[in-house]
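Trainee: Provided below are the primary sequence and the corresponding predicted coordinates.
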Amino acid sequence: MDFDAVIRGRRSIRGYLPKSVPRALIEEILTLAMRAPSSMNTQPWNFHVITGAPLDRIRAGNTERTLAGVPHSREFRTGQPFAGAHRDRQVGVAKQLFGAMGIARDDAARRHDWVLRGFRQFDAPVCVIITYDRVLDGSDDTPFDCGAVTNALVNAAWSRGLGAVINSQGIMQSPVVREHAGIPDDQVIMKAIALGWPDESFPANAVVSERKPLEEAAVFVGFE
């Protein structure tokens, strides 16, 4: 694919085929993603790539603790709940997804199951945990840089036929993730990325989230 096709075509994938992803392909994608820019070339990111039994243990632990009411232990700051236009966009994409999946507003059971899919990493065959070096904790540049490499990763995956979705629910129960992914204490868990071959029959995979118009996002100064 050319660059425009990747950027315009990429979607967040929430349903995956039960098909393994070769390690060599993941290494190729990560190598390409690591060309992302970073502040003064600090390259603060680390990748913990999990599949098979360890990933199954993370899924189970996340789900069990969540259902048991264990408070989340997300390590990277969450900030305040969305409000205003940001909340409207969050609700908007939820409506798109629930509509595609045929989940009614009053169907509490299916809505709850949809939430649990996030804690199960959307049942993807691979999960990539993004961490950064704890010595950089508190730096504003570090999460910006990790965001850049994450964006590069999902686009590189799409260019090779793989789907991905950036996910926070999968790392909400950080002790489970840290244990089964073997993440050392000198790293902070930031994000999870579910990765695999898209299941084209899964309705939510057809959803293309709406984008605000350029005139709402950009201000041009000094142009005639």
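Mentor: Cool, the structure landed. Residues are numbered from 1 along each chain as shown.
Trainee: okay, CA-based contacts and neighbour counts for the rest of this
Mentor: Noted.
Trainee: report the buried residues of the strand ranked longest in the chain.
Mentor: For the chain, the longest strand by residue count, based on DSSP state E, is strand 187-196. Burial within strand 187-196, assessed by neighbour count using 16 or more other C-alpha atoms under 10 Å, is assigned to Gln187, Val188, Ile189, Met190, Lys191, Ala192, Ile193, Ala194, Leu195, Gly196.
Trainee: comparison target, given below:
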Amino acid sequence: MEFEQLVNTRRSVRGYRKDPVPRAVIDEIISVAKGAPSSMNTQPWHVHVLTGAPLDEVRRRNMEGMAAGAEVKRDIVSHGAYEGVHRFRQVEIAKQLFAAMGIERDDKERRQDWVLRGFRQFDAPVSLVLAYDRELDPGAVVHFDLGALCYGIVLAAWDRGLGTVVNGQGIMRSDIVREVAGIPETQVIMTAIAMGYPDDSFSANAVKSHREPNDSFVRYVGFDD
């Protein structure tokens, strides 16, 4: 696709076909994405690509633990609950998704099922776990670098007909991910990207989140006009 078309049509995918994603395609996507900028050319990222039985074990144990009220164990510091305008935007996309899926406000069973889907990484056939070298903590700069790599991955995947959703819910228990995937303690697990071929019959896949107009968050300084 042309770049602007790629950016403007991309959306988060939360329903996937069961078709496997070829390793060669994933490697091609990562090869494109690693062109992202990084501070001082440190290239601090590690990508652990899970599929099959290991991914099934991660999502099962993550889902069962979180459903049972287990403590969240993320490697990175969480911001906690959103408030104010950030909470408003979180609720806005939830309303869009629930409306698309026909989930009513008082339908506790289907709402809970939606949460559990998130803990299972939406049953995607592939999960890319992004990590960075622990020696770079505290990681404000390295988080920026991994964000650039992450966006490169989701765009390169979309360009190849693959859907993704950046899914921290799927690794709420980073200790489980580390154990199953054999990720060394020298790496900090930051987030995961669920990936697969979109299921076009899954209603929520048609949802695209809104973006604020530029003048709500952009200031121009020193311009004549």
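Mentor: Cool, the structure landed. Keep in mind that this is a model prediction, so the values were computed, not measured.
Trainee: neighbours around Gln43 of the second structure, how many?
Mentor: 18 (other C-alpha atoms under 10 Å).
Trainee: swap that for Leu55 of the first structure, sorry
Mentor: Leu55 of the first structure - counted by other C-alpha under 10 Å - has 22 other residues nearby.
Trainee: picking that back up, list the helices and strands the longest strand of the first structure packs on?
Mentor: Strand 187-196 of the first structure is packed against strand 126-133, strand 163-167, with contacts defined by 3 or more C-alpha pairs under 8 Å, 6 or more residues apart in numbering; DSSP states H and E.
Trainee: and the next helix or strand past it?
Mentor: Going down the chain from strand 187-196 of the first structure, the next helix or strand is helix 214-217, by DSSP states H and E.
Trainee: average gap between that following helix and the second structure?
Mentor: Taken over the aligned residues, the distance from helix 214-217 of the first structure to the second structure averages 1.1 Å (mean C-alpha distance after the TM-score superposition for the first structure).
Trainee: contacts for that helix next, please.
Mentor: Applying C-alpha atoms under 8 Å, 6 or more residues apart in numbering, helix 214-217 of the first structure turns out to have no external contacts.
Trainee: now do it: distance to the chain's middle.
Mentor: Helix 214-217 of the first structure has its C-alpha centroid displaced from the chain centroid by 25 Å (C-alpha atoms, centre = their mean, to the nearest Å).
Trainee: and for stretch 138-158 of the second structure?
Mentor: With C-alpha atoms, centre = their mean, you get 10 Å for stretch 138-158 of the second structure.
Trainee: again, but for stretch 213-224 of the second structure
Mentor: For stretch 213-224 of the second structure, the distance to the chain centre is 29 Å (C-alpha atoms, centre = their mean).
Trainee: mind listing the helices for the first structure?
Mentor: 3-9, 23-33, 52-67, 84-101, 108-119, 141-159, 174-181, 214-217 (DSSP state H).
Trainee: looking at the ones you listed, which is buried most?
Mentor: Ranked by mean neighbour count under mean count of other C-alpha atoms under 10 Å, these are led by helix 141-159, which reaches a mean of 21.
Trainee: where does that helix end up in the second structure?
Mentor: Here helix 141-159 of the first structure aligns to the second structure at residues 141-159, judged by TM-score structural alignment.
Trainee: hmm, who's touching the matching stretch?
Mentor: Counting by C-alpha under 8 Å, 6+ apart, residues outside stretch 141-159 of the second structure touching it are 1, 6-7, 10, 29-30, 32-39, 43-45, 130-132, 136, 163-165, 190, 193.
Trainee: in a markdown table: the helices and strands packed on strand 187-196 of the first structure, plus distance to Leu25 of the first structure and mean neighbour count.
Mentor: Shown next, in a markdown table, are those (distance: least, C-alpha to C-alpha, whole Å; neighbours: other C-alpha atoms under 10 Å):
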| stretch | distance to Leu25 of the first structure | mean neighbour count |
| --- | --- | --- |
| strand 126-133 | 12 | 23 |
| strand 163-167 | 13 | 23 |
